[in-house]
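Participant: pasting the structure only:
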């Protein structure tokens, strides 16, 4: 699953806790959400960064003045970070509200990713164990999923088979020799046909 398809699929299913999610679906969605959050938070954090840089420059100027005049350093006024935050209050609230849906989408795809590796979604709460919990959860999310069907849904058996040489993206699946049998009589006939001397 590609990045755009994974992002759209996960945003459409924020409360789908059943089923499985492939590694590509989970990691593409996680990357997309990280990039969106950085892009959304950058304009909100720039005024704080500018205020910090201006304060650092003012402090450096005050030290230079004190050095040149052989006097004590007169500290500059601290930046009004609270005023900056209050001026952006509406934007921070909008950001928080807009991040609710992606938060649930990320939780649900994480649960489905745990399902893909054969674990219950309740394993998410291992993150509450300090230091060890986040590392274990990361390991659970990184390990490859179970290829075959597990208790959470069908697997990805088709990925095991090589692609067709015609250039098709459909996997080459071997035929099931028993697929055409419809009844017990057909199965008995096949068994007798394969037994020599009967």
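Facilitator: In hand now; what should we look at? The structure presented is a predicted model; accordingly, all values stated were derived computationally and were not measured. Residues are numbered from 1 along each chain as shown.

Participant: all contacts plus neighbour counts: C-alpha atoms, from now on.
Facilitator: Noted.

Participant: show me the contacts for the spatially most central residue of the chain.
Facilitator: The structure's the chain has its C-alpha centroid closest to residue 30; by CA atoms, centre = their mean the separation is 2.9 Å. If a contact means CA atoms under 8 Å, 6 or more residues apart in numbering, then residue 30 has residue 106 as its contacts.

Participant: And the helices in the chain, which stretches?
Facilitator: 3-12, 23-69, 81-87, 89-98, 100-116, 132-142, 184-194 (DSSP state H).

Participant: So which of those is the most surrounded?
Facilitator: Comparing the helices of the chain by mean neighbour count (mean count of other CA atoms under 10 Å), helix 100-116 ranks first with a mean of 23.

Participant: what angle do it and helix 23-69 make?
Facilitator: Here the directions of helix 100-116 and helix 23-69 differ by 130 degrees (axes from the mean of the first three to the mean of the last three CA atoms, to 10 degrees).

Participant: try this one next to it:
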């Protein structure tokens, strides 16, 4: 999955908290958010707030699907509310490799052909 496919997939599934998201899908989408939020922050405060609001729900959904991909419940996103430790725990879970077999959250995501 390339950058464009990941961003399109995450926005298309912006309220889909079920299923699974591969590592590339999740991390390409996080990169898109970080870059856009960083640039928007330099341009204007209101633009930054707009980027955060546009990405909020899709990021939560992608995070829940990413946790499902490693066999964890999406509710573990709430651990991110714990300062420092929560973020580190979520980082640990989201960098783990996908479970190759089906789990309680569905079959593994199908690899997408890399396109331009």
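Facilitator: Sure thing, it's come through. Not measured: the values here are computed from a predicted model.

Participant: quick one: the residue nearest to the centre of the first structure and residue 42 of the first structure, what's the gap?
Facilitator: To residue 42 of the first structure, residue 30 of the first structure is 18 Å away according to CA to CA, to the nearest Å.

Participant: Over to residue 97 of the first structure?
Facilitator: Plainly put, residue 97 of the first structure is 17 Å away from residue 42 of the first structure if you go by CA to CA.

Participant: try residue 145 of the first structure
Facilitator: Taking CA to CA as the measure, residue 145 of the first structure falls 35 Å from residue 42 of the first structure.

Participant: got it, and residue 59 of the first structure?
Facilitator: Residue 59 of the first structure sits at a distance of 25 Å from residue 42 of the first structure (criterion: CA to CA).

Participant: Next: residue 149 of the first structure.
Facilitator: Counting by CA to CA, the gap from residue 149 of the first structure to residue 42 of the first structure is 43 Å.

Participant: And for residue 129 of the first structure?
Facilitator: Distance, residue 129 of the first structure to residue 42 of the first structure, using CA to CA: 31 Å.

Participant: cool, and residue 15 of the first structure?
Facilitator: With CA to CA as the criterion, residue 15 of the first structure and residue 42 of the first structure are 29 Å apart.

Participant: try residue 89 of the first structure
Facilitator: 15 Å.

Participant: same check, this time on residue 13 of the first structure
Facilitator: Relative to residue 42 of the first structure, residue 13 of the first structure is positioned 27 Å away (CA to CA).

Participant: same question, residue 64 of the first structure
Facilitator: Taking CA to CA, one finds residue 64 of the first structure at 32 Å from residue 42 of the first structure.

Participant: same thing with residue 117 of the first structure?
Facilitator: Here the criterion is CA to CA. By it, residue 117 of the first structure lies 35 Å from residue 42 of the first structure.

Participant: Just give the number of residues close to residue 127 of the first structure.
Facilitator: 15 (other CA atoms under 10 Å).

Participant: got the contact list for the counterpart of residue 62 of the second structure in the first structure?
Facilitator: In the first structure, the residue matched to residue 62 of the second structure (TM-score structural alignment) is residue 109. By CA under 8 Å, 6+ apart, the residues touching residue 109 of the first structure are 10, 14, 16, 17, 21, 26.

Participant: closest to residue 189 of the first structure among those?
Facilitator: For those, the minimum distance to residue 189 of the first structure (CA to CA) is 42.5 Å, reached by residue 21.
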